[in-house]
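# Dropping the sequence and predicted coords here.
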Amino acid sequence: MGIFCAIIAGFVRTVDGLNEWLGRAVAWLALGMVMVTFLVVILRYGFDLGWIALQESVVYMHAVLFLLGAGYTLKHDAHVRVDILYQRMGAKGRAWVDFLGAWLLLVPVCVFIFWSAWDYVAASWAIREASREAGGLPAVFLLKSVILGFAAIFLLQGVAQSGRALLIILDRPLKGERS
C-alpha cells in the first residue's frame, strides 16, 4: 500500500507543479491583453490606425489564458462549485465527492472534449487555417489546438485531484495537507 500511495503522491505533485507553472505563465497574458487593448484604442482613436491582427491577438491571448489556466484554477479549488452540502462534510466526505466527481464527471467530459475536438483541430492543421479577415493572424490552427491542450491539462489535474482525494480517503494525505 505504501508504494501505491507514494506513486499517487508523486503523480499529484508532478501535475500540481506543471499546472502551477503553466497557470503563472499564462496569467501574464491578462496584462498583455490590457496593454494590447489599450494600444488598439490609442491607435484607433488617437491616430486613426488599426490592425486586425492586433485586435485578434487579444482574442488569442484570452483563449490561451482561460483554456490553459483552467488546470491551475482547478488545482487551487477556485472553480465554481455549489457547495451547500460539501462545506458541511468532513474531510473524508469531501474527498469522496472530489474522487467520484472527478471520475464520473470531469474525466468523461475531458475525454469527450478531446475526442470531439480532435477532427476539428486536425482539419484546421491540414489546411494551416488562417484568419478569414484580411490582415488577420495566420495561425487559427494553433489557436484551435489550445482546445486539445485544455482537455489534456484539465484531465491531468482532475486525475491528480482524485489522487489527492484517494490519499485522504486512505488516511495518507500529502505532507502538509490535513485529512
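Happy to help now that I have it. Numbers count the residues shown, from 1 in each chain.
# From here on, just use CA atoms for contacts and neighbour counts.
Fine.
# Mind listing what's buried along stretch 46-65?
Residues of stretch 46-65 classed as buried: Ala53, Leu54, Gln55, Glu56, Ser57, Val58, Tyr60, Met61, His62, Ala63, Val64, Leu65 (neighbour count, 16 or more other C-alpha atoms under 10 Å).
# okay, now the one to match up with it:
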Amino acid sequence: MNGLLKLSSLIDRLTELVGKSVIWLVLVVTLIGAGNAVMRYTIDYSSNAFLEIQWHLFSAIFLFCAGYTLMRNEHVRIDLIAGRFSRRGQTMIDIFGILFFLMPMAIAVMYMSWPIFVLAYETNEQSSNAGGLTIWPVRLMVPIGFFLLVIQGFSELIKRIGFLQGLCPDPGVKSHHPTSEEELALAIKAKRGEL
C-alpha cells in the first residue's frame, strides 16, 4: 500500500502542475474576448477564429482541470444522506462512487472519444464557420482530459483506501486553498514582483 500511496503522490503532483498551468488560460480567454470586443466596436473587425479559440481554450480549462478539481475536493456534492455518516462511512461511499460511477464514465468517454479525434485528425476537420479553426486539437482534448480525470480518480481511490487503513490523512476533508481566481491574481502579482 505504501508504494500505491507514493504513486498517488506522483499523480497528485502531476495534477497540481496541470491545474496550476491551465489556470493561465482563464486570463488568455479573457484577454482574447476583451480584444475581440474592442476591435469589433472600434475598428469594426471581428473573426470567427477569435470566438472559436475562446471555446477551445474554455474546453481545455474544463477538461484539463476536472482532475484538479477532484483532487481539491471541489466537485459539487449533495450530501443529504452521506452527511449523516461518519468520515469512514463517507469514505466508503466515495470509494463506491469512484469505482462504480466516476471510473466507468470517465474510461468510457475517454475510449469513445479517441476514434472521433482520430477521424477529425485524418480528415483535417475544419470548422463550418467562415474563418474558423481546425477541429482536431479540441477533439484531442477530450480523451486527454478524461485520462487526467481517470488517473486522479485512481489516486483518490488509493488515498481513501489508505485512510481506511490508517496510513494517510482523510482525503475527503476540504482544506482551505485559494480559489482559482485568487491563485491567478497571486501568480500575476508574483510575476510583476509585487510579492
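Here it is on my side, so go on. Keep in mind it's a predicted model, so treat the numbers as computed, not measured.
# Could I get the TM-score for this pair?
Between these two chains, after superposing, the TM-score reads 0.90 (TM-score structural alignment, normalised by the length of the first structure); 173 aligned residues with a C-alpha RMSD of 1.8 Å.
# re earlier: now the buried residues of stretch 46-65 of the first structure as JSON lines including distance to Met89 of the first structure?
Shown next, in JSON lines, are the buried residues of stretch 46-65 of the first structure (distance: C-alpha to C-alpha, whole Å):
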{"residue": "Ala53", "distance to Met89 of the first structure": "50"}
{"residue": "Leu54", "distance to Met89 of the first structure": "49"}
{"residue": "Gln55", "distance to Met89 of the first structure": "47"}
{"residue": "Glu56", "distance to Met89 of the first structure": "45"}
{"residue": "Ser57", "distance to Met89 of the first structure": "44"}
{"residue": "Val58", "distance to Met89 of the first structure": "42"}
{"residue": "Tyr60", "distance to Met89 of the first structure": "40"}
{"residue": "Met61", "distance to Met89 of the first structure": "38"}
{"residue": "His62", "distance to Met89 of the first structure": "36"}
{"residue": "Ala63", "distance to Met89 of the first structure": "35"}
{"residue": "Val64", "distance to Met89 of the first structure": "35"}
{"residue": "Leu65", "distance to Met89 of the first structure": "33"}
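# mean deviation of stretch 104-118 of the second structure from the first structure?
Superposing on the first structure and averaging over aligned pairs (mean C-alpha distance after the TM-score superposition for the first structure), stretch 104-118 of the second structure comes out at 1.2 Å.
# Which residue numbers in the first structure does that stretch align to?
With TM-score structural alignment applied, stretch 104-118 of the second structure matches the range 108-122 in the first structure.
# ok, and what's touching the matching stretch?
Where contact means C-alpha atoms under 8 Å, 6 or more residues apart in numbering, the residues beyond stretch 108-122 of the first structure that reach it are Phe141, Lys144, Ser145, Ile147, Leu148, Ala151, Ala152, Phe154, Leu155.
# All the helices of the second structure, residue numbers only.
In the second structure, the segments counted as helices under DSSP state H are 2-22, 24-42, 48-64, 66-71, 87-97, 103-122, 136-164, 180-192.
# Let me have those in JSON lines, adding distance to Ser128 of the second structure as columns.
Below are these laid out as JSON lines (distance: least, C-alpha to C-alpha, whole Å):
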{"stretch": "helix 2-22", "distance to Ser128 of the second structure": "27"}
{"stretch": "helix 24-42", "distance to Ser128 of the second structure": "20"}
{"stretch": "helix 48-64", "distance to Ser128 of the second structure": "10"}
{"stretch": "helix 66-71", "distance to Ser128 of the second structure": "28"}
{"stretch": "helix 87-97", "distance to Ser128 of the second structure": "39"}
{"stretch": "helix 103-122", "distance to Ser128 of the second structure": "13"}
{"stretch": "helix 136-164", "distance to Ser128 of the second structure": "13"}
{"stretch": "helix 180-192", "distance to Ser128 of the second structure": "33"}
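# Not counting its neighbours along the chain, what's nearest the spatially most central residue of the first structure?
The residue lying closest to the centre of the first structure (C-alpha atoms, centre = their mean) is Ala70, at 2.5 Å. Nearest residue to Ala70 of the first structure, sequence neighbours excluded (C-alpha to C-alpha, 6 or more residues apart in numbering): Phe154, at 6.4 Å.
# contacting residues for the counterpart of the residue nearest to the centre of the first structure in the second structure?
Counting by TM-score structural alignment, Ala70 of the first structure corresponds to Ala66 in the second structure. Residues near Ala66 of the second structure by C-alpha under 8 Å, 6+ apart: Gly145, Leu148, Leu149.
# Distance of His76 of the first structure relative to Asp48 of the first structure?
Computed as C-alpha to C-alpha, to the nearest Å, the His76 of the first structure to Asp48 of the first structure distance reads 43 Å.
# got it, and Val159 of the first structure?
Relative to Asp48 of the first structure, and taking C-alpha to C-alpha, Val159 of the first structure is found at 50 Å.
# Please apply the same query to Ile127 of the first structure.
Here the criterion is C-alpha to C-alpha. By it, Ile127 of the first structure lies 34 Å from Asp48 of the first structure.
# The second structure: matching residues for stretch 7-17 of the first structure?
Stretch 7-17 of the first structure lines up with residues 3-13 of the second structure when matched by TM-score structural alignment.
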